[in-house]
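1. Quick one, fold the following:
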Amino acid sequence: MRVNLAIRLDHSSSTPLFEQLARHLELSIESGRLEPGQMLPSSREFARTLLLARGTVVRAYGQLIGKGLIEAIKGKGLIVNAPPPLDYSTQSAQMHELMLVDDLSANEILGSAQQPLPVEDVTKAAVPQALLPVKRWRELIIKNCKQLGRTDEIDDLGALDLRQQVCRFLRATRGLNCSPEQISVYTNTDQALDTIARLLIKPNDTAVIEEPGYIGVSKIFAAAGARVIANGIDYGGMMVENLDALATSPKVLYVTPVSQDPTGIVMSEERQDSIIQWAKRNDCLIVEDGWDTDFCHGRPAVPCMQQKAAEQIIYLYSFWKLLFPLSNACFLVVPQRLVPALRRLRAMINRPPISIELSALKDLLAAGEIDNLVAKLQKSYRKRRQALIYSLSMAFEKQIQIAPMSGGTHVLVSFQFAAEKQRVLDAGAECGLKLISLDEYYFDGRVTNQYIVFFTNVSPATVGAQAQLFKERLLGADYMAQRALL
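-> Purely as a prediction, here's the structure:
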């Protein structure tokens, strides 16, 4: 598909026109406005459109070819390549066991409980209030309050009508192979993960998780008595070859294949097949977390891994990134053979929630309004993401590297200069940018100088000024003064 580019160049700038053009195209590739496989205009056609000398366009294209961002294909023309990946420093990572549970006495535990824990900003990736369906949600809450006397069919897995709607949604949007009988309802993700741990893990069993990854799952599995092993990822996803080195086969393998949390890496088809086959050979169940799969940028949507091996995979999905704080509901889809055991477990503990909130969620799903919300957020987030990437790139120039793949609500950046972590976080907060250090997703204490920058709260109209102020706060007045003299 040939692209239509609208580019404005500053003819009064001291920066040569070919460099300006090359930079505009490079930013378009990095932000996803130009996607891999798209065709660029010929140098003659592009020069005529921009009222430039053909040699200017040829030099700009030459820079991009040299960086590997575009490629000349004989008989076709110039094709956009995928931008080079950010180095996640995990390609040679070895597995290591996590020591998460200390041998503390009851008095020590009670004593430590007196110390206040740091308050985490849980709104970093939340939907902006202006985009939430607050008015419609209020209407549904009121409607369901007036129907408190009705009797829904509720069993040990949750309300049947809600599970039917969730089943329809997941089959249509994720390609899941499931029925309502396989779905169970939870108030949040951690409750669902706790149920998985109680269902599958016995003391001294082994559980393997991704690194970098969600530290909460490691704590939940460890609390169930598991030996938790962190396994590194590369650009194809979790590294299968490391699994063969385990002394004992794990009971659980936890992965985020469609959009790895937090790197955004998409697990390759070949890697998915290898992990599924490894799990089957070793009698291991896979937990596929669909946490960061609602939005994709610069690539087509990827089907879930569960559809390939429904009897080998437990699928987890949360509505947090679509509806928080209106709803934090989470759902598990378990293999058919595990349904009886799950019913027995939930009859004893973690009884399914029954609430007006879940009834409102069911109504939104039934009316197709969740599908409409996803489409609206995807459009808004694409603009916010592109604006953030462009603004950071223009402000920091060659001093920042931005990963081409990213999560649905954040980008991953790496600074090309040494920066103390707290200084980066404080500078971001002062400028209204929400950041988390990638260090928080590693279990071995490594320092990465890489950061997650969220864009859900970014305004395209103001993010340029925010990015420039971020650079000034981060690099200091002396550096900015020296730059002004150049």
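2. From here on, just use CA atoms for contacts and neighbour counts.
-> Fine.
3. can you give me the helices in the stretch 101-250 of the chain?
-> For the stretch 101-250 of the chain, the helices defined by DSSP state H, counting those that start in this stretch cover 106-112, 134-145, 160-174, 189-200, 215-223.
4. between the ones you listed, which one is nearest to Pro460?
-> The stretch from the helices of the stretch 101-250 of the chain with the least distance to Pro460 (C-alpha to C-alpha) is helix 134-145; that distance is 23.1 Å.
5. Check which helices and strands the closest one is in contact with.
-> On a contact count with 3 or more C-alpha pairs under 8 Å, 6 or more residues apart in numbering; DSSP states H and E, helix 134-145 meets helix 356-366.
6. chain center to the helix it packs on, what's the gap?
-> 25 Å (C-alpha atoms, centre = their mean, to the nearest Å).
7. go on, stretch 464-475?
-> The answer for stretch 464-475 is 25 Å, by C-alpha atoms, centre = their mean.
8. What are the buried residues along that stretch?
-> Along stretch 464-475, these residues count as buried under the neighbour rule (16 or more other C-alpha atoms under 10 Å): 464, 466-475.
9. here's the other one to compare against:
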Amino acid sequence: MNASFNYPFWNTIALAPDGPEPLYDQIAGQIRALVVDGAIPRGMHLPPSRKLADELGVSRSTIVLAYNRLKNEGYAHGRTGAGTYIEKDLPEDMHRRIGEPSPAPQPPPQPRVLAARGCALMGLPLPSERELGYDLSPLLPALDELPFADISRSTAEYWGSEPWPQFNFSERLGLPALRQQIAKYLGEYEGVPCRPEQIAVVASTTQAFILLAQLLLDPGDGVVIEDPGYPTRTAAMVANGARILPQRVDLEGLCIDRFGPETHDARMVIASPTNQFPYGSTMSMERRLSLLAWARARNAWVIEYDYSSPIGINRQPLASLLSLDADQRVIFIGNINRIFSPSLGLTYLVLPPDLVELFYRAKLVFSCYLPPPLQQMVADIMGRGVLAKHVRRMRLIYRERATILVDALRQALSDRLLIPDVTAGLHLTAHALGPLDDAAVTNAARQRGIDAPALSRYRLQDRTATGFVFGFGNTVPERITPAVRRFAEIMAAA
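-> Down below sits the predicted model:
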């Protein structure tokens, strides 16, 4: 197979065969102008003379003459056996044409004018990027334990089936096969009652929160959020004009008895009743029922974010808010990214029936789609039982890693940190027993290959309560204890 012609400038060259200039002069002049304008980068390898000749419909000798002229003028040079290259230093860099005026001084740029929502967003803390090379990262599952053979099989079968209909526009709410599998999984595994028609598939959790803010809130509406909590949820609401109402979380999650007077007219509450991030807390049944009653009294929406409940280690899950909801005011958000990989991006919402058409229209407008091949792959591995098998297998692996992490932390840092047990999820939050600059320790730890985010970066109000969020999902057992020891050394030096 012939190599494709992949140079961006050839189709801008216009030749006049009957013009006053020879063709090679026309070609050289137009290439020179493109170089001076920056359309052809300095140092670029020009296409082989034979290939450019074929593209322009001229003889090869014409291109050779054009290249030679560029070389003679100082715009190109040849490399033996390698072709012709544009010079990195152009004649225009060497001297200024005689009589050419100096460029006039430019006025200082005007300050950017941002919307109030943009200014508010710039003032929020956001999570740092999580690279795969860090030990103890709380945001990653065990990527090396993924069922790659099953994923490869499902993907190959999809592409081998000539799925041409799915190269049309994606299904607005998600592929039917995937929505059916999600509804089955939620009903059988998590006790979340729903029908496939209520499922909407989007490309990320943040995208789900953006849609909720756009469709269910007006600018200035109050939204109760957990404090501490994951920053991107807050940012999604702020960026869409919501008024954030942070409320303190303890080891049983949100407690409406502690809600301040500012929450009286709130239009929405976002809660993670199971394995809240970063505390890992689980709301008691009493608090779940109280939260629903509070929302009912205010006609407020309840967003139940299921952070990572499938990854239970030592506990039995309680009934979801959605299963307890008699008023159809709960919207459930879940994903399988914590089971597989954050790069998957697949997130789903369980909607009240009367909101399905609204979200159908919104996805059409905002193009919140996930590629059909990815949706079909996930549907296939769910339908074959691969996902359930993977969850069962990973529970044992994560239980071992959690035990190693807790033992190592208690042995090395019990005098400085309160280390809890792990009952679910892939992380634990250790609270500092005394004053501590947790952000400085986190930054120093990242320099030594450890990602243990500071608890203070997840707080919006009381940042004096400090600590760290440790993960074990993507750290193999033999690396956990040495990483904890390095972290203890860093804390000792802080």
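10. Among the buried residues of stretch 464-475 of structure 1, pick out the one closest to Ala60 of structure 1, please.
-> Among the buried residues of stretch 464-475 of structure 1, Gly464 lies closest to Ala60 of structure 1 (C-alpha to C-alpha), at 24.4 Å.
11. Which members of the buried residues of stretch 464-475 of structure 1 are positioned in helices?
-> Per DSSP state H, helices hold the following members of these: 464, 466-475.
12. Tell me the spacing between the residue most central in space within structure 1 and Pro460 of structure 1.
-> Most central in structure 1 under C-alpha atoms, centre = their mean is Gly407, positioned 3.1 Å from the mean C-alpha point. Taking C-alpha to C-alpha, to the nearest Å as the measure, Gly407 of structure 1 falls 19 Å from Pro460 of structure 1.
13. So which bits of the top helix by length along structure 2 are buried?
-> Longest helix of structure 2, by residue count under DSSP H: helix 386-413. Counting neighbours by 16+ other C-alpha under 10 Å, one finds that the buried residues in helix 386-413 of structure 2 are 387-388, 391, 394-395, 397-399, 401-402, 404-406, 408-410, 412-413.
14. with structure 1 superposed, average distance for it?
-> Compared with structure 1 after the fit, helix 386-413 of structure 2 shows a mean deviation of 0.9 Å (mean C-alpha distance after the TM-score superposition for structure 1).
15. now the angle from that helix to helix 176-189?
-> For helix 386-413 of structure 2 against helix 176-189, the angle by axes from the mean of the first three to the mean of the last three C-alpha atoms, to 10 degrees is 60 degrees.
16. residue range for helix 386-413 of structure 2 in structure 1?
-> Here helix 386-413 of structure 2 aligns to structure 1 at residues 369-396, judged by TM-score structural alignment.
17. ok, Leu21 of structure 1 to Thr293 of structure 1 distance?
-> According to C-alpha to C-alpha, Leu21 of structure 1 stands 34 Å off from Thr293 of structure 1.
18. higher neighbour count, these two?
-> Under the criterion of other C-alpha atoms under 10 Å, the comparison of Leu21 of structure 1 against Thr293 puts Thr293 first, with 26 against 20.
19. so what's that one up against?
-> 258-259, 408 (C-alpha atoms under 8 Å, 6 or more residues apart in numbering).
20. Secondary structure class of the equivalent of it over in structure 2, three-state.
-> In structure 2, Thr293 of structure 1 lines up with Ser309, judged by TM-score structural alignment. At Ser309 of structure 2 the chain is in coil, as set by DSSP: H, G, I helix; E, B strand; the rest coil.
21. Counterpart of Arg329 of structure 2 over in structure 1?
-> Mapped onto structure 1 by TM-score structural alignment, Arg329 of structure 2 lines up with Gln312.
22. Find the residue closest to its match in space, skipping its chain neighbours.
-> Leu285 (5.5 Å; C-alpha to C-alpha, 6 or more residues apart in numbering).
23. Same check on Thr56 of structure 1?
-> Phe18 (5.0 Å).
24. against structure 2, where does the strand or helix carrying the one you found fall?
-> Per DSSP states H and E: Phe18 of structure 1 is located in helix 17-31. Across structure 2, nothing matches helix 17-31 of structure 1 (TM-score structural alignment).
25. following that helix, which helix or strand shows up next?
-> The helix or strand immediately downstream of helix 17-31 of structure 1 is strand 39-40, counting by DSSP H and E.
26. Does anything pack onto that following strand? Which helices or strands?
-> If you count contacts as 3+ C-alpha pairs under 8 Å, 6+ apart, strand 39-40 of structure 1 packs onto strand 77-80.
27. how distant is the strand it packs on from the center of its chain?
-> Distance, centroid of strand 77-80 of structure 1 to centroid of chain: 29 Å (C-alpha atoms, centre = their mean).
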